[in-house]
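J.: model the structure of this input:
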Amino acid sequence: MHNVGFFVYPGHQILDLAGPFAAFETVAKIAGRPLYGLEVLSRAGGLVPSSGGVPVTTKAACDASVNTLIVAGGNVAPMLEPGEVQAVACLADRTPRIASVCTGAFLLAEVGLLDGRRATTHWRMAHQLQRSYPAVEVDADRIFVADRGVWSSAGVTAGIDLALALIEVDHGVELARKVARELVVYHRRAGGQSQYSAISQMEPESDRIRISLAFARDRLHEPLPIERLAEAAHLSVRQFGRAFRRETGETPAKAVERLRVEAARARLQDGSEPIEMIAQAVGFTDPERMRRAFLKVYGMPPQAVRRLDRSVGKSPVVTKDV
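T.: All right, here's what the predicted structure looks like:
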């Protein structure tokens, strides 16, 4: 039996717990026998309130022995209390596989489990994670990341994606696919977190990075190498690259590409302009480059995005049949 422990604390997001818990629970229904033992853990045990006030019954972490530890996300301040950090550090020392959902990555980072590793979190918190823990390589666009036994996932529902990936590692792709069907979710979600965030509306902390983003937004049809953006921010290329990544969670090149994708999608929604003309207008130079960028962000090419937007209205979320 593979034991999975879910660590929570006052102010955890209950869906970060319930989503992956349901995925592992469903395995027994599909497989016809229990393959996972599930328990909810906390620093001291007992009833632990979620961010919405719903109490969850837990077992004391010091009494647990698990094969996989999953830290739920939620309010960052209470999860970083010394007692919570110590409890997770103690569990991690004897747990072979460790994971986080959403902002749970902050707790793993505080313990030191993400130092020198790639990780992700909710797109809105990625720049804060990078700024607070510079030893972590934050990838703000990934739905989940696995790096040497430590897994992390994006915001809220991405915990289900994480659980499905862990199930696939443990028991194969077919079982994971059947669990996804039972839950009526994607087995493998198309695109990254970029499809849910809007970098064009991002407001970095420093004036210089805000100026560079505004400069890029106004000149998408022009070449925008990092040297030009650094000059607009009045920083050296090296200083600019570090500051930009720290404040946005993105490299300058990725940010420019996403700005162009967002601008192209707006034009796709607003009219019947040929895709070739849109690609030129937003700086992709050719339709193939734009197609690759759309596949990376939305999981589908521009033509499919245009058809979908016209069929469902100007929805910011891209969906496909499961």
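
J.: make it CA atoms for all contacts and neighbour counts henceforth
T.: Fine.

J.: quick one: Ile275 and Glu288 touch, right?
T.: No: under the criterion of CA atoms under 8 Å, Ile275 is not in contact with Glu288, lying 10.1 Å apart.

J.: in terms of neighbours, single out the busier of the two.
T.: Residue environment comparison for Ile275 versus Glu288 gives the larger neighbour count to Ile275, 19 against 13, counting by other CA atoms under 10 Å.

J.: could you find the closest non-adjacent residue to the more buried one?
T.: Counting by CA to CA, 6 or more residues apart in numbering, Ile275 lies nearest to Pro287, which is 6.8 Å off, once chain neighbours are set aside.

J.: can you count the residues close to that neighbour?
T.: By the other CA under 10 Å criterion, the neighbourhood of Pro287 contains 16 residues.

J.: so who does it touch?
T.: Residues touching Pro287, when contacts are defined by CA atoms under 8 Å, 6 or more residues apart in numbering, comprise 275-276, 279-280.

J.: what remains of the residues you listed if I keep only buried residues?
T.: Burial of these was assessed by neighbour count (16 or more other CA atoms under 10 Å); the buried members are 275, 279-280.

J.: Gln128: which of those residues is nearest?
T.: Distances from the buried ones among the contacts of Pro287 to Gln128 were compared by CA to CA; the smallest belongs to Ala279, at 32.5 Å.

J.: any idea how far Ala253 is from Ala18?
T.: Noted for Ala18: a distance of 37 Å to Ala253, by CA to CA, to the nearest Å.

J.: burial of the closest residue to Cys102 other than its chain neighbours, as a residue count?
T.: Distance criterion CA to CA, 6+ apart; nearest residue to Cys102, sequence neighbours excluded, is Gly155 at 4.2 Å. For Gly155, the tally of surrounding residues (other CA under 10 Å) stands at 23.

J.: got the contact list for Gly155?
T.: The neighbourhood of Gly155, defined by CA under 8 Å, 6+ apart, consists of 101-103, 121-123.

J.: who wins on neighbours among those residues?
T.: Highest neighbour count within the contacts of Gly155, by other CA under 10 Å: Val101, with 35 neighbours.

J.: my guess is that one meets Val71, correct?
T.: Yes: in this structure, Val101 sits in contact with Val71. The criterion is CA under 8 Å, and the distance is 6.2 Å.

J.: nearest to Gly46 among the contacts of Pro287?
T.: Taking CA to CA as the measure, Gly46 sits nearest to Ala279 out of the contacts of Pro287, at 56.9 Å.

J.: tell me which residues touch that closest one, please.
T.: The contact partners of Ala279, by CA under 8 Å, 6+ apart, come to 264, 285-287, 290.

J.: here is a second sequence; please produce its structure as well for comparison:
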Amino acid sequence: MNRRKMKEDERPQKKQVVIVAMTSQLLLDITGPADVFTTADKCLQALGTAHGYDVMIVAPTADKKVISETGLAFSCKLCAMDIHTPIDTLVIAGNDYWEGNETVFEPFYTWLSGINEKNTRRITSVCAGAFSLAKVGLLDGRKATTHWNLSEQLKKHYPRIDVDANAFFIHDGPIYTSAGVSSGIDLALALVEEDFGKDIAIKVARHLVYYLSRPGFQAQFGSLLPLYENSNIGQKLQHWLSDHLQEPVDVGKIAAHFNMSVRNLTRVLQKQTGMPPAKFIEKLRVEKARKLLENTDLSLERIAEQSGLGNLISMRRVFLRHLMTTPSDYRRAFRTSLNTPEIKELLPIKSWDSFN
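T.: The predicted model follows:
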């Protein structure tokens, strides 16, 4: 009996991955990391190793039910509060913190506050899951990321966090945070590589038809200028400047249009948008240029002229500063897929002009 027990104890243990499926979120927040770890386990089994991952999806509420934004509802075998054994990798997949129903999640937050380096090797989040980690203090004094559209909220509500809105994922000690949606796949692949090496991670990435290391930064996906209220001078300035970006535009001309002094315009714009006029105008020019790159066949030189960025060299420099990519690389990544010759050949439509 003792010999049998010893042999069982010596069996290689799989790494326990617990994914907390926060409700009302995109399914990919949950299924992306789950598919990566599950596929990695299958790859390892095919190589004849008993090591791998044991993936468990749990609910954050005692009723063990999860409802996604798509309306798909499913039940988990366990809720997070049922887990009292050590965890290798904890994944907080999404968050519906803005729903105002925090009372429902209080038992979960109490459980999460007990998670630490002693009982969990790695603590991770996908997208808005960073807000759950922040709420219980796990991100205090650390560098973290979240979806680009939520980064300002994370900074505002949790000033003790060093928020980086550009990275797809960030590693700070035992804490790993990832950006929006598909970035959870990026992070999960990085964790597989960390655990079992690059070869296994590449096998998983190929199986999922995904990059092992996705090129780019979050800045390429989000808008450089947020939506402002109608009363905000930023909104008024965007509306007026959209018809004048091809022209030489200086602060004096703008101030004159709004019947303001240059000093007062600068003060008000800085207060309401957090930017001086020159920076605001430059970001608006980049926004126009990226739209032209996405939706037209105009040459790069012509786009630089129409957006008021001068010439190709100047536009390239500005794109690298704001989007961390070149105009040509941006066009390849974000050009409408319905306008490529390959798609046109596969999907013959009488008039493709209607899509432009």
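
J.: drop the TM-score for these two in here.
T.: Once the chains are laid over each other, their TM-score by TM-score structural alignment, normalised by the length of structure 1 reads 0.75; 304 aligned residues with a CA RMSD of 3.9 Å.

J.: doesn't the residue nearest to Cys102 of structure 1 lie inside a strand?
T.: No: with DSSP: H, G, I helix; E, B strand; the rest coil as the criterion, Gly155 of structure 1 is coil rather than part of a strand.

J.: so it versus Leu224 of structure 1, what's the distance?
T.: Applying CA to CA, one obtains 30 Å for the distance of Gly155 of structure 1 from Leu224 of structure 1.

J.: hang on, Val56 of structure 1 in a helix?
T.: No: inclusion of Val56 of structure 1 in a helix is not indicated when three-state DSSP is applied; the result is strand.

J.: that one and Pro302 of structure 1, how far apart?
T.: 44 Å.

J.: same question for Leu213 of structure 1.
T.: Using CA to CA, Leu213 of structure 1 is found at 24 Å from Pro302 of structure 1.

J.: more neighbours, these two?
T.: Set side by side, Leu213 of structure 1 and Pro302 give different neighbour counts by other CA under 10 Å, the larger being at Leu213 (26 against 22).

J.: what's the spacing between the equivalent of Lys64 of structure 2 over in structure 1 and Val88 of structure 1?
T.: Matched by TM-score structural alignment, Lys64 of structure 2 corresponds to Leu47 in structure 1. Applying CA to CA, the value for Leu47 of structure 1 to Val88 of structure 1 is 18 Å.

J.: repeat that for Arg181 of structure 1.
T.: When Arg181 of structure 1 is compared with Val88 of structure 1 (using CA to CA), they lie 33 Å apart.

J.: please say which of those two ends up with more neighbours.
T.: Set side by side, Arg181 of structure 1 and Val88 give different neighbour counts by other CA under 10 Å, the larger being at Val88 (25 against 13).

J.: tell me the SS of the equivalent of that one over in structure 2?
T.: In structure 2, the residue equivalent to Val88 of structure 1 is Leu112, according to TM-score structural alignment. For Leu112 of structure 2, the assignment made with three-state DSSP gives helix.

J.: Leu112 of structure 2 touches Val136, doesn't it?
T.: Yes: with contact defined as CA under 8 Å, Leu112 of structure 2 reaches Val136; the gap is 7.0 Å.

J.: Ile30 of structure 2 matches what in structure 1?
T.: In structure 1, the residue paired with Ile30 of structure 2 is Leu17, using TM-score structural alignment.

J.: again, but for Ile92 of structure 2
T.: Structural correspondence for Ile92 of structure 2 with respect to structure 1 (TM-score structural alignment): Val71.

J.: burial count for Ala289 of structure 2?
T.: Number of residues near Ala289 of structure 2 (other CA under 10 Å) recorded here: 23.

J.: contacting residues for it?
T.: When contacts are taken as CA under 8 Å, 6+ apart, Ala289 of structure 2 is in contact with 303-304, 306-307.

J.: again, only this time at 7 Å
T.: In this structure, Ala289 of structure 2 makes contact with 303-304, 307, judged by CA atoms under 7 Å, 6 or more residues apart in numbering.

J.: then Leu91 of structure 1?
T.: If a contact means CA under 7 Å, 6+ apart, then Leu91 of structure 1 has Ala61 as its contacts.

J.: from Phe7 of structure 1, how far off is it?
T.: Using CA to CA, we find Leu91 of structure 1 at a distance of 10 Å from Phe7 of structure 1.

J.: what ranges does the stretch 1-150 of structure 1 have for its helices?
T.: Assigned by DSSP state H, counting those that start in this stretch, the stretch 1-150 of structure 1 shows helices spanning 14-31, 76-79, 82-93, 104-111, 126-132.

J.: among those, show me which one is buried the most.
T.: Mean neighbour counts were taken over the helices of the stretch 1-150 of structure 1 using mean count of other CA atoms under 10 Å, and the top value, a mean of 25, falls to helix 104-111.

J.: show me what that helix packs onto, helices and strands only.
T.: Counting by 3 or more CA pairs under 7 Å, 6 or more residues apart in numbering; DSSP states H and E, the packing neighbours recorded for helix 104-111 of structure 1 are helix 82-93.

J.: to which residue of structure 1 is Arg285 of structure 2 aligned?
T.: When the two structures are superposed using TM-score structural alignment, Arg285 of structure 2 falls opposite Arg260 in structure 1.

J.: tally up the residues packed near its match, please.
T.: The burial metric for Arg260 of structure 1, expressed as a neighbour count using other CA under 10 Å, is 26.

J.: for Cys90 of structure 1, which non-adjacent residue is closest in space?
T.: If you skip the residues right next to it in sequence, Cys90 of structure 1 has Cys62 as its closest partner in space, 7.6 Å away by CA to CA, 6+ apart.

J.: where's the one you found relative to Leu113 of structure 1, distance?
T.: 19 Å.

J.: do the same with Pro301 of structure 1
T.: Applying CA to CA, one obtains 37 Å for the distance of Pro301 of structure 1 from Leu113 of structure 1.

J.: show me where structure 2 has its strands.
T.: Read by DSSP state E, structure 2 holds these strands, from start to end of the chain: 15-21, 53-58, 65-67, 73-75, 87-93, 120-126, 143-144, 162-163, 169-172, 175-178.

J.: average offset of the third one relative to structure 1?
T.: Comparison of strand 65-67 of structure 2 with structure 1 after fitting gives an average deviation of 2.3 Å (mean CA distance after the TM-score superposition for structure 1).

J.: isn't Ala93 of structure 2 up against Thr31?
T.: No: judged on CA atoms under 7 Å, Ala93 of structure 2 makes no contact with Thr31 at a distance of 9.1 Å.

J.: okay then, goodbye and thanks.
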